[in-house]
Every structure is written in C-alpha cells, then in structure tokens.
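Trainee: mind folding the following:
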Amino acid sequence: MPSPLLLPLLTCAAVLLVSGVAKLRDPASVDRAFTALEVPTVLDRSPVRRALPWAEAVLGLWLLVTGGALLLLGAVLVLVLFLAYLVLVARAVRRPEPVDCGCFGALGDDRVTRVTVWRNVVLVAAAGLAVVAGQRDVALVPALSEPATWAWLGAAALASLAAVLVTHRSTGSADVTGGSEPEVDEDGNYLRTAIPRAQVLTEEGRVALLRDQTNRGAHLLLFLSPGCTPCQSLSHEVAGWADDLAPLVVVKAVVAGSPESLVVGLGHLKGHAWFDEFGIARAAFAMSTPGAVLLGTDGYLAGGPVHGEGEVRAFVEDVREHLRAQTDVTAP
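Mentor: This next block holds a predicted model:
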C-alpha cells in the first residue's frame, strides 16, 4: 500500500509546476503580482521576478524525482515559499481595496479573497506534510514500481478531475464583475436614474458631494483600486481621456483608498483623482473595479454603470464619439 504522504507531495509538485509554467507564459503577471501584493523592497527586484517562475517549476520537478535528504531539502524550500505566499495574501485581503495577485499567471481568478487565504493555508499544510514525507523517505520514484501506486494515483486523479468539473463555472454564466448593470425598460432602452447621494474626498482631503459636482458639468467617473491589475492599466489612460473629453466632460478616477494613495504608485493620477476610502461611492453605485459611470448635469445618470477593463474602454470611446457627433452638429 503506497504511503498517504505521496498525495501532499504530488499536490505541491502539481501546484508549483502549473504556477511556474503559467507565469512563464505570462511574465507580466509576475510584475503585476509583485506590485499588487506589495512584496518587500528587498525582494522586489527584476532578477527575483524573472527567476520566480523557474524556481517554482524546478521545485515542482524536484519533489517528483528526488528522495532522501534532497527531497527533504526541497520540501523545506517549498514550505518556506508557501508560507511567504500566505503572508502576502493574508496582508492583501485585509486592505480596504480589492487586490489582484496573478498567483497562477493568466489562469484562475486573480482577485485575492478569503478563499485565496484558505487555499494558501491548505497549500502550507500540504507542504508541511511533504516535509514529513522527506523525513520518512517517502518518495515518488521508488513507489512507482508498485502496481498499487498506479491504481491509487489513478483514483486520486479521477477524484480531482470530478471536483474540478463539478465546481467549474463558465465565464459566460458566471457573474465575474459583481457590479450592477445599467437599468433598461421593456424595449431595452437605457433608463436614466437619479445620481445617488454619495460623497468622495478630493486630493486636498475635502468632502465633495457628487450631485453638487455635476452642477459644473458632466462627470465621467472611473472606479479604480490600487491593487487591481486592470485598474493599473486604465489609470495610465485617465489624463489622456480627461484632455480628450474636456471641457464638456470632467474625467475623475475614484480611487479605493485615501489621498495618500497618490504617493504609492498612483502619482500619474494627480489632478484627476477623487478618493472613496470607505467604499461609500462604490456601494452607492453597486460598483466593482474597474468600472465607470457617466453623471449628467441634471442630477441623473447619463450612462453606465459598466464593469471590466474592456467595457470601460468601450464606454469611454462611446462617450468620445457622442461628444464628437455633438460637435459636428453644432459646428457652423
């Protein structure tokens, strides 16, 4: 009978191999993860970022092919790595704004939640059992000579496949954004609703009521979170969009955080940012990040809300086209 300690050993190896290969296929995800998870400066170096996917893949293979003292050493390294990952995601989930980790490159759900923390707790436990396997000289290669091992591995693989298929949700049926959708009537026409009573903080720390701000012109609000990977990409477009849509539409990034966020990686938003430190505006619009909504000058929504990077970009382009059409009509 094969040792039950083979299962956590194989689990750690599979996770490391999948994670390493996924990161190698999408190197930018490693950069985004280091930024979003606020990896300590001493480790936040380009050589470390480039080496991490290879290290994961090598450790995964190490657990599969070694035994004895080498297996024990590899298992200890994996335990240390998984503990570090656990600390990073545990810190991230306590932050007020959503955080994307890119833990498995382009695979899986990027958003760090309590489920992410529990997943990493399970991986730390598996790595701990892998250390025990190394101490007891339980290795995969010798066990493969026993026919019972193959039957046991096949049953474990079948159970894992069944669990994946049962819990799988297609992207078409899943609500991936978690935000509200624009209201429409029976004919599918957009219904304008009143601007919610919500407030934000200005860069100077003053409270600003959204309804009052629209007296000075229409406002396009882009809801962003510092730890959200698509938000980081959109944040670099804000200044350009503000120039394109001025003077008819004011563009503001509503950042999930305090005005101090401008000092930490968001300096390029200076002059174009409001802050929603306690999530009041996000809750009022039932908004996820990234998201966008257009506030009219008459106290009603003029478009949106929309959610997701692609939808936000398309929404901004629609607003731009609408303004361009208005300009063409009014031109002499």
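Trainee: only C-alpha atoms from now on, for both contacts and neighbour counts.
Mentor: OK.
Trainee: ranges for the strands of the stretch 201-332 of the chain?
Mentor: With strands called from DSSP state E, counting those that start in this stretch, the stretch 201-332 of the chain shows them at 207-209, 218-224, 249-255, 273-275, 291-295, 301-307.
Trainee: and these: which comes nearest P98?
Mentor: Each of the strands of the stretch 201-332 of the chain was checked against P98 via Cα to Cα, and the shortest separation belongs to strand 218-224, namely 9.3 Å.
Trainee: list the buried ones in stretch 208-215?
Mentor: Judged by neighbour count (16 or more other Cα atoms under 10 Å), stretch 208-215 contains these buried residues: L210, R211, Q213, T214.
Trainee: closest one of those residues to E260?
Mentor: The shortest gap between E260 and any of the buried residues of stretch 208-215 belongs to L210, at 20.9 Å (Cα to Cα).
Trainee: nearest residue to the residue nearest the centre of the chain other than its sequence neighbours?
Mentor: Among the residues of the chain, the smallest C-alpha distance to the mean C-alpha position (Cα atoms, centre = their mean) belongs to D100, namely 2.2 Å. Here the nearest residue to D100 in space, its sequence neighbours aside, is R111; by Cα to Cα, 6 or more residues apart in numbering that works out to 4.3 Å.
Trainee: any idea how far that neighbour lies from A92?
Mentor: Here the criterion is Cα to Cα, to the nearest Å. By it, R111 lies 10 Å from A92.
Trainee: just to revisit the earlier point, my guess is the residue nearest to D100 meets V99, correct?
Mentor: Yes - R111 is within contact range of V99, at 5.8 Å (criterion: Cα atoms under 8 Å).
Trainee: these two: who's more crowded?
Mentor: Neighbours were tallied for R111 and for V99 using other Cα atoms under 10 Å; the higher tally belongs to V99 (24 against 18).
Trainee: tell me which residues touch that one, please.
Mentor: Counting by Cα atoms under 8 Å, 6 or more residues apart in numbering, V99 touches A36, L37, A92, V93, R111, V112, S225, P226, G227, C228, T229.
Trainee: and these, which of them are in helices?
Mentor: Among the contacts of V99, the members falling in helices are A36, A92, V93, T229 (criterion: DSSP state H).
Trainee: show the contacting residues for the third one.
Mentor: Contact criterion Cα under 8 Å, 6+ apart gives V99, V112, T113, R114, V117 as the residues in contact with V93.
Trainee: one more: the first one?
Mentor: For A36, the contacting residues are V99, D100, C101, P226, G227, C228, T229, by Cα under 8 Å, 6+ apart.
Trainee: on that earlier part again, need the buried residues of stretch 208-215 in JSON lines with distance to L24, can you?
Mentor: Written out in JSON lines, the entries for the buried residues of stretch 208-215 read as follows (distance: Cα to Cα, whole Å):
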{"residue": "L210", "distance to L24": "44"}
{"residue": "R211", "distance to L24": "47"}
{"residue": "Q213", "distance to L24": "46"}
{"residue": "T214", "distance to L24": "46"}
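Trainee: another one to check against the first:
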Amino acid sequence: MPTDALALAPVVLAVVLVVSAVGKLRAPTASAEAFRDLRVPSVLSGSLVVQALPWVELLLAVALVVSGGSLGVVVAAATLLLFTSYLVLVVRALGFDEDVECACFGEFAPGRITRRTVVRNAWLVVVAVGALVGAAGGSSVVARIADGRLPWWWLGGAVAAAVTTWLVAGATSASGVEAARVPTVDEEGDYVRQRTPALPVTLGDGSTSTLRALSAERPQLLLYVSETCGSCLPVIEAAPVWREQLPQLDVRLVLRFGPESSTLGSTQEPLSVHDTEGLVYETFDLRTPSALLLGADGLLAGGPITGSTAVPEFVDDIRAELEAALGA
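Mentor: Down below sits the predicted model:
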C-alpha cells in the first residue's frame, strides 16, 4: 500500500504538466525556437512533434490521476521518461557556448537555462519516480479518494502547494524576464530614448571601437546572433538582404566571440562587431537572436527586440518608417 506522499506525486506532476501544456499552447513560436536552440535531434523536433507535445502533456496529466493498474504504471513510466528527457536537454544545454532560452513552460516561465533549471527538472524526475512507485500499488488517485484511502483534503493541499509554488516562483520569473526585454516606455507608451552607452567592442578586422563611436556618423542596426543558435539562422541569412533594403543604416552582426573564433566574423564593411567581454550582452540583457537600433544622434532608437519572428518584424517596421520619412 503506497503512502499518501507517493499517492500525491501524480497530482503534483499533473498540475505541472497542465501548466506546461497551456504555456506551450499560448506561445507556440517560443516552443519551436526552444527546440532548435536546445538542439533536439531532428527526428524529435519536427513541427508535428512540437505541436503535439502540449497535448501529450495534457493527456498524461489526466491519465496520471485517473489511471490505475498496469495502465497507471505505463502512464507513470511515460511521465518519468518525459521529465528525464527534459532534464537531459537542460543539462546538455549548459555546455553550449551561448546561453539558451528555456521554454519548458511556454510563456509562463521563460528564461535562460541555469543550474537552477537543472535542479528544478531533477526534482521533477524525483517526483516522477515517486509517482511510478506509487502506481505499482494498483489504484488510481481517483479510486483512492473514492474509497477513502486518500482524504480529499490531501488532494486539495497538493494542488494548492503546486499552484502556489508556480505563482511565487514561475510567474515572478516570467514577468521579470519580460520586463528586462521590454524597451523603456513612458506613461503614454512611447519609446524613451536613452543615450547609447560607450561600450567597448572589437570589430571584424581586429580594431576596437565603442557602440557610441560606431553610431556617430550612421545609424547602426545590430543583430546579436550566434552561429550555433538554430533560431538565429533566419536572421543571419536575412542580414545581407536587409543591408540592401536599408542603405541608410549599417547592418552589423554582433557576436559573442572574437573575430578569430567566429565563422561569421567579417572584415568587409560593415565590419562585424564582437562583444568579447560580454558587456553588450550584459548591459542590454540580450538573447539570441536580438536586434538593437542605435541612432546617429547618440541615442538608442529602438529595441532590444528578441526572437526569430520579432526581429524581422522589427526590421520591417524600421524600413516602413524610413520609407515614410523619404516620402514625406
């Protein structure tokens, strides 16, 4: 006969899976980008898999609570396999050259993968093991409540604990990341232009400059990318086209490593920009891919904007404004 603690493990996991599924359904683009950035094997990262994953999570959530007997063991084992896979992916991502966004819970808990992410996923694996051991008892959670072996208030307590933990930790984390990415605006919703910081950078030919100096004569559209970032590929491939479409700007790739260590480094004008000290990355809290527009008047003109979909939209807005200005 399983203990109450083991019987509640599937309830906690069910809440986690529901939150995860709803978050993915509300932010499908972020989930697809996370699959690319985590370098999930192609056989497991197709569009059908990405679209089906949240529905699988919802199905597992329901099955964890209502399934008993052999089926309950199979469901618990599948859940353990899923959370173990998530753990392997985040541990592996910590070894990548660039930071990776985690969309494990879709829009509810975005953010960079850190050791804390690993601890969280490892704990979920432990809970999943408890659910599997509990499933060996033969009865579902619903059956245990119905026959009085699991008091209903235990179930309510488990759900309350899981939801409260998410509200305190997950929702706060998500809002904090969102706030860090949203450009500064005033009370009327207008972009507040700030002075371009004089952050030192290395250029593609090995010379040095600062962001403020680069934008002293011409506006600069900086594209923060990485050659190992799957979500960056559309931005990297579009950069030459944007240079032709935006002759009023210098469109430059910004890279984390020096010219000698980057396959995207360029010695042709406009030279690539290399943030070897990570100062641009830290100052603007950038992710890959991101875009930042520096005005020739020494002030920030737009951004930072993050995402393989948001960056092209940002460039389209810039092009539309320039065309409107020329037409006027």
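Trainee: so where do the helices sit in the stretch 101-250 of the second structure?
Mentor: Listed in chain order, the helices found in the stretch 101-250 of the second structure under DSSP state H, counting those that start in this stretch are 115-135, 141-146, 152-165, 171-181, 211-214, 233-245.
Trainee: how close does the second one sit to the first structure?
Mentor: Between helix 141-146 of the second structure and the aligned residues of the first structure, the post-superposition mean distance stands at 1.5 Å (mean Cα distance after the TM-score superposition for the first structure).
Trainee: buried set for that helix?
Mentor: Taking 16+ other Cα under 10 Å as the neighbour-count basis, helix 141-146 of the second structure is seen to contain the buried residues V141, V142, A143, R144, I145.
Trainee: what does the second one correspond to in the first structure?
Mentor: Matched across to the first structure, V142 of the second structure falls on V141, judged by TM-score structural alignment.
Trainee: isn't its match right up against V65?
Mentor: Yes - the pair V141 of the first structure and V65 qualifies as a contact (Cα under 8 Å) at a distance of 6.2 Å.
Trainee: tell me the residue in the second structure that is farthest from the middle.
Mentor: Outermost residue of the second structure with respect to the C-alpha centroid, by Cα atoms, centre = their mean, is D147; its distance is 43.4 Å.
Trainee: now it: how far from V100 of the second structure?
Mentor: When Cα to Cα is applied, the distance between D147 of the second structure and V100 of the second structure equals 47 Å.
Trainee: picking up where we left off before, give me whichever of the strands of the stretch 201-332 of the first structure is most buried.
Mentor: Greatest average neighbour count among the strands of the stretch 201-332 of the first structure goes to strand 273-275 (a mean of 29), per mean count of other Cα atoms under 10 Å.
Trainee: mean deviation, it versus the second structure?
Mentor: Once superposed with the second structure, the aligned residues differ from strand 273-275 of the first structure by a mean of 4.4 Å; criterion: mean Cα distance after the TM-score superposition for the first structure.
Trainee: tell me how many other residues crowd R26 of the second structure.
Mentor: Here the neighbour count serves as a burial measure; for R26 of the second structure (other Cα under 10 Å) it reads 14.
Trainee: which ones are touching it?
Mentor: G106, E107.
Trainee: ok, 6 Å please
Mentor: Counting by Cα atoms under 6 Å, 6 or more residues apart in numbering, R26 of the second structure makes contact with nothing.
Trainee: ok, now S47 of the second structure?
Mentor: By Cα under 6 Å, 6+ apart, the contact set of S47 of the second structure is empty.
Trainee: now swap in the one 10 residues further on and tell me
Mentor: Contacts for E57 of the second structure (Cα under 6 Å, 6+ apart) come out as L17, A21.
Trainee: doesn't it lie inside a strand?
Mentor: No - according to DSSP: H, G, I helix; E, B strand; the rest coil, the state of E57 of the second structure is helix, so it is not within a strand.
Trainee: map it across to the first structure for me.
Mentor: With TM-score structural alignment as the criterion, E57 of the second structure pairs with E56.
Trainee: look up how far V306 of the first structure lies from its match.
Mentor: E56 of the first structure is 37 Å from V306 of the first structure, where distance means Cα to Cα.
Trainee: how about V166 of the first structure?
Mentor: Note on V166 of the first structure: its distance to V306 of the first structure, by Cα to Cα, is 30 Å.
Trainee: same thing with V93 of the first structure?
Mentor: 24 Å.
Trainee: do the same with G154 of the first structure
Mentor: 45 Å.
Trainee: same question for S258 of the first structure.
Mentor: Counting by Cα to Cα, the separation of S258 of the first structure from V306 of the first structure is 23 Å.
Trainee: what do you get for A286 of the first structure?
Mentor: According to Cα to Cα, A286 of the first structure stands 11 Å off from V306 of the first structure.
Trainee: could you identify the most distant pair in the contacts of V99 of the first structure?
Mentor: V93 and T229 (15.1 Å).
Trainee: buried ones in stretch 317-329 of the first structure?
Mentor: Neighbour-count burial for stretch 317-329 of the first structure, with 16+ other Cα under 10 Å as criterion, is recorded at V319, R320, L323.
Trainee: can you check stretch 77-89 of the first structure too?
Mentor: Neighbour counts using 16+ other Cα under 10 Å place V78, L79, F82, L83, Y85, L86, L88, V89 of stretch 77-89 of the first structure among the buried residues.
Trainee: in the second structure, what residue corresponds to the third one?
Mentor: Under the alignment (TM-score structural alignment), F82 of the first structure pairs with F83 in the second structure.
Trainee: out of everything not next to it in sequence, what's closest to its match?
Mentor: The spatially closest residue to F83 of the second structure, leaving aside those adjacent along the chain, is V125, at 5.6 Å (Cα to Cα, 6+ apart).
Trainee: what's the neighbour count on that neighbour?
Mentor: Summarising burial for V125 of the second structure: neighbours were counted as other Cα under 10 Å, giving 22.
Trainee: tally of neighbours for the spatially closest residue to Y191 of the second structure that is not a sequence neighbour?
Mentor: In space, Y191 of the second structure comes closest to V185 once its chain neighbours are excluded; the distance is 4.5 Å by Cα to Cα, 6+ apart. One way to gauge burial is a neighbour count; for V185 of the second structure, by other Cα under 10 Å, it gives 11.
Trainee: surely V185 of the second structure and A179 touch.
Mentor: No - with contact defined as Cα atoms under 6 Å, V185 of the second structure does not count as touching A179 (11.2 Å).
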